[in-house]
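Chemist: What would the 3D arrangement of this be:
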Amino acid sequence: MTDRFTGDRIILEDLGFYGYHGVLPEERTLGQRFFVDLVCGIDLSPAGSTDELGKTASYAEIYNVTKAAFEESPLNLIEAVAQRIADRLFAAFPDIGWIKVRVRKPEAPISMVRGNAAIELHRLRENG
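Modeler: Below you'll find the model as predicted:
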C-alpha cells in the first residue's frame, strides 16, 4: 500500500492558541492552551520555479484560516477542533490535496506531570 500523504508540503508547527474547548465545565470557563501542527500537501513546483507568491498557498493565510477556525465556538472534543480546521483549510485553499492536523492539549484534565494529550487527523480532499 502506498502512502497517499506524500510529495510537497507546507508545514506550520507549534501554533499556540488559547481556547475554551473541552467537556468539563472548568475547561469551558477557564480555558487553556492548545498547540496545533499542520502539514498541507500541495504542489510547490510552480512557486519554486517562478518565485511568485501567487503560485502557492501563503503560510500566513493558512495560519489566519487556522486561527479563525480554532477561535469559532467552543467544541467538546479536540478531534472536532482538528476536523473544523481541516474543513476550513480545504475550503480556503483548493490546491491543498491532503492535510494532517495535530491538536495538542498540554493541560488536559488527567494526572500527568509532563506531556501532552493529542490527536492527529489525516484527511484527503474529497472530490465532489
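Chemist: hey, let's count contacts and neighbours off CA atoms from now on
Modeler: Noted.
Chemist: And the lengthiest helix in the chain, what's buried?
Modeler: Scanning the chain for the helix with the most residues, using DSSP state H, yields helix 78-92. By 16 or more other Cα atoms under 10 Å, the buried positions in helix 78-92 come out as 78-79, 81-90.
Chemist: next up, for comparison:
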Amino acid sequence: MADKILLKNMMFYGFHGVFEYEREQGQRFYIDVELTADFDQAGKTDNLEDTIDYTAIYSHIKEIAETQRFQLLEALASQLCDSILAAYDRLQAITVRIRKPAVPIPGQIDFVQVEIARSR
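Modeler: Predicted structure coming up:
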C-alpha cells in the first residue's frame, strides 16, 4: 500500500537534549511525519471520516513535542510514532523524522536528524 499523507517541516519549540542548558533554554525542532494507510475510500467519498485528519495529527505532535521533555531525539520520535499509531486504527505505518539544528558538535553541520518508523 503506497497511500500516504506527509506533514513536512513542522517547527516546534521544545526542551529536549542531553545537556542541562538544552533542557533549560529550549530550541527549535523540525519534524516530518509520513502516514501510510488505505485512502481509497476517502478518495471515493470525499469525507473526512474516511481518512486521517492531519490537523489532529499536527495537534497531537505539537502537544508531545512542546510539553514533554526527552533527552534523546530517538525517545521523542518513538513516543510520537507509538502514540499516533495507537490513536488511529486506520493507520498502517508511520515514519517520524526529527531535525535538530543546534547540536553540540564542534564543527560545521546543518542539523542532526533521527528517523523512526513503526507499522502494524
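Chemist: what's the TM between chain one and chain two?
Modeler: Once superposed, chain against chain, the TM-score is 0.94 (TM-score structural alignment, normalised by the length of structure 2); 120 aligned residues with a Cα RMSD of 1.1 Å.
Chemist: hang on, the earlier thing: any chance of the buried residues of helix 78-92 of structure 1 in TSV, plus distance to Gly19 of structure 1?
Modeler: Output for the buried residues of helix 78-92 of structure 1, formatted as TSV (distance: Cα to Cα, whole Å):
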residue	distance to Gly19 of structure 1
Ile78	11
Glu79	14
Val81	10
Ala82	13
Gln83	16
Arg84	14
Ile85	14
Ala86	18
Asp87	19
Arg88	18
Leu89	19
Phe90	22
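Chemist: what does the longest helix of structure 1 rub up against?
Modeler: Here helix 78-92 of structure 1 makes contact (Cα atoms under 8 Å, 6 or more residues apart in numbering) with 21-22, 62, 65-66, 69-70, 75, 96-97, 99-103, 118-121, 123, 125.
Chemist: and these, which are buried?
Modeler: Buried by 16+ other Cα under 10 Å: 21-22, 62, 65-66, 69-70, 75, 96-97, 99-103, 118, 120, 123, out of those.
Chemist: Sort out which of these are in helices and list them.
Modeler: Among those, the residues falling in helices (DSSP H) are 62, 65-66, 69-70.
Chemist: Now render these as TSV, adding distance to Leu38 of structure 1.
Modeler: Output for these, formatted as TSV (distance: Cα to Cα, whole Å):
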residue	distance to Leu38 of structure 1
Ile62	9
Val65	12
Thr66	9
Ala69	13
Phe70	13
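Chemist: distance from the longest helix of structure 1 to structure 2 after superposition?
Modeler: Helix 78-92 of structure 1 differs from its equivalent in structure 2 by a mean of 0.8 Å after superposition (mean Cα distance after the TM-score superposition for structure 1).
Chemist: okay, and that helix goes to which residues in structure 2?
Modeler: The alignment of helix 78-92 of structure 1 onto structure 2 (TM-score structural alignment) spans residues 73-87.
Chemist: rewinding a little: which one of the ones in helices among the buried ones among the contacts of helix 78-92 of structure 1 is nearest Leu15 of structure 1?
Modeler: The shortest gap between Leu15 of structure 1 and any of these belongs to Thr66, at 9.3 Å (Cα to Cα).
Chemist: Can you tell me what the closest one aligns to in structure 2?
Modeler: Mapped onto structure 2 by TM-score structural alignment, Thr66 of structure 1 lines up with Ile61.
Chemist: residue contacts, that match?
Modeler: Residues in contact with Ile61 of structure 2 (Cα under 8 Å, 6+ apart) are Leu80.
Chemist: now it: how far from Ile31 of structure 2?
Modeler: 9 Å (Cα to Cα, to the nearest Å).
Chemist: Kindly report the same for Ala65 of structure 2.
Modeler: According to Cα to Cα, Ala65 of structure 2 stands 9 Å off from Ile31 of structure 2.
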